[in-house]
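1. Fold the stuff below for me.
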Amino acid sequence: MNKPVFDSFWDFYPYYLKEHSHRVCRRLHFVGSALVLIELAWIVLTANWGWLWLLPLTGYGFAWVGHFFFEKNKPATFQYPLYSLMGDWVMFWQMLTGRTNKFRGE
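-> Model prediction:
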């Protein structure tokens, strides 16, 4: 199967949202992203730079549980790493600001 080609992030984002249609998957992404921000703040405030390795483990750990156990699909990160990372933060911001009308079934 050929992977879709996207000309821009905003062309990719509807595909990203479709790959995150399960509510629990989105919530796990949100929790992982929030924890990443908390961890990053702690690392910066305490100058414990050796803990930076924890950030991707936390963020992707929560997200991948959502994909493998709830969405039952492969994370978009494997095919579109940069766009997927951008999508994580756009979706996080939309959820944080209550713009969930962008999601189906909400």
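
2. Please count neighbours and contacts with C-alpha atoms only from this point.
-> Noted.

3. Find the nearest non-adjacent residue to the residue nearest the centre of the chain, please.
-> Closest residue to the average C-alpha location of the chain: Asp88 at 3.0 Å, with Cα atoms, centre = their mean. Sequence neighbours aside, His29 is the residue nearest to Asp88 in space, at 7.2 Å (criterion: Cα to Cα, 6 or more residues apart in numbering).

4. List the contacts of that neighbour.
-> By Cα atoms under 8 Å, 6 or more residues apart in numbering, His29 lies in contact with Gly59, Phe62, Ala63, Gly66, Asp88, Phe92.

5. Check which residues of the strand or helix carrying it are buried.
-> In the assignment (DSSP states H and E), His29 maps to helix 23-46. Residues of helix 23-46 classed as buried: 23-36, 39-40, 43 (neighbour count, 16 or more other Cα atoms under 10 Å).

6. and this one, so I can compare the two:
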Amino acid sequence: MNKRYRSFGEFYPFYLSQHQHPVCRQLHFIGSSLVLLLLGVALVTQTVWLMWLIPIVGYGFAWVGHFVFERNQPATFQYPLYSLMGDWLLFAQMLKGGCKR
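-> Take a look at the predicted model:
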């Protein structure tokens, strides 16, 4: 992962290459769904401490996918913003039925 990506469009194919195992993608989807659920519950109930769980849940599911199923290092460590953007784009594509590889 020595290449420096200058744009998200350039980065996203690499991101997808690091998320080929279907269980890894499913874990990302579950984590992202739970992040949205936690955010919604925290906002509706005004329970601020739930916000602390968001990165734990989001990254927890994703990192299990990487370390156990993909057997690679999450791109988050080197490309945090692009990886976060990639997570949400992958989530949206999976909602639409795409990215099933």
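
7. which parts of whichever helix or strand comes after the helix holding His29 of the first structure are buried?
-> Next helix or strand after helix 23-46 of the first structure toward the C-terminus (DSSP H and E): helix 54-65. Of all the residues in helix 54-65 of the first structure, those buried under the rule 16+ other Cα under 10 Å are Leu55, Thr58, Gly59, Tyr60, Phe62, Ala63, Trp64, Val65.

8. Can you lay out the residues you listed as a markdown table showing distance to Val5 of the first structure?
-> What follows is these, written out as a markdown table (distance: Cα to Cα, whole Å):
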| residue | distance to Val5 of the first structure |
| --- | --- |
| Leu55 | 29 |
| Thr58 | 29 |
| Gly59 | 25 |
| Tyr60 | 23 |
| Phe62 | 27 |
| Ala63 | 23 |
| Trp64 | 23 |
| Val65 | 26 |
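
9. which among those residues gets closest to Pro14 of the first structure?
-> Using Cα to Cα, the shortest approach to Pro14 of the first structure within those belongs to Ala63, at 17.8 Å.

10. isn't that closest one right next to Gly32, touching?
-> Yes - counting by Cα atoms under 8 Å, Gly32 is a contact partner of Ala63 of the first structure at 6.7 Å.

11. how close does the residue lying closest to Glu39 of the first structure once chain neighbours are set aside sit to Ser33 of the first structure?
-> The shortest distance from Glu39 of the first structure to any non-neighbouring residue, by Cα to Cα, 6+ apart, is to Leu55 (7.0 Å). Between Leu55 of the first structure and Ser33 of the first structure the distance, using Cα to Cα, to the nearest Å, works out to 9 Å.

12. for Arg27 of the first structure, same thing?
-> Between Arg27 of the first structure and Ser33 of the first structure the computed distance is 10 Å (Cα to Cα).
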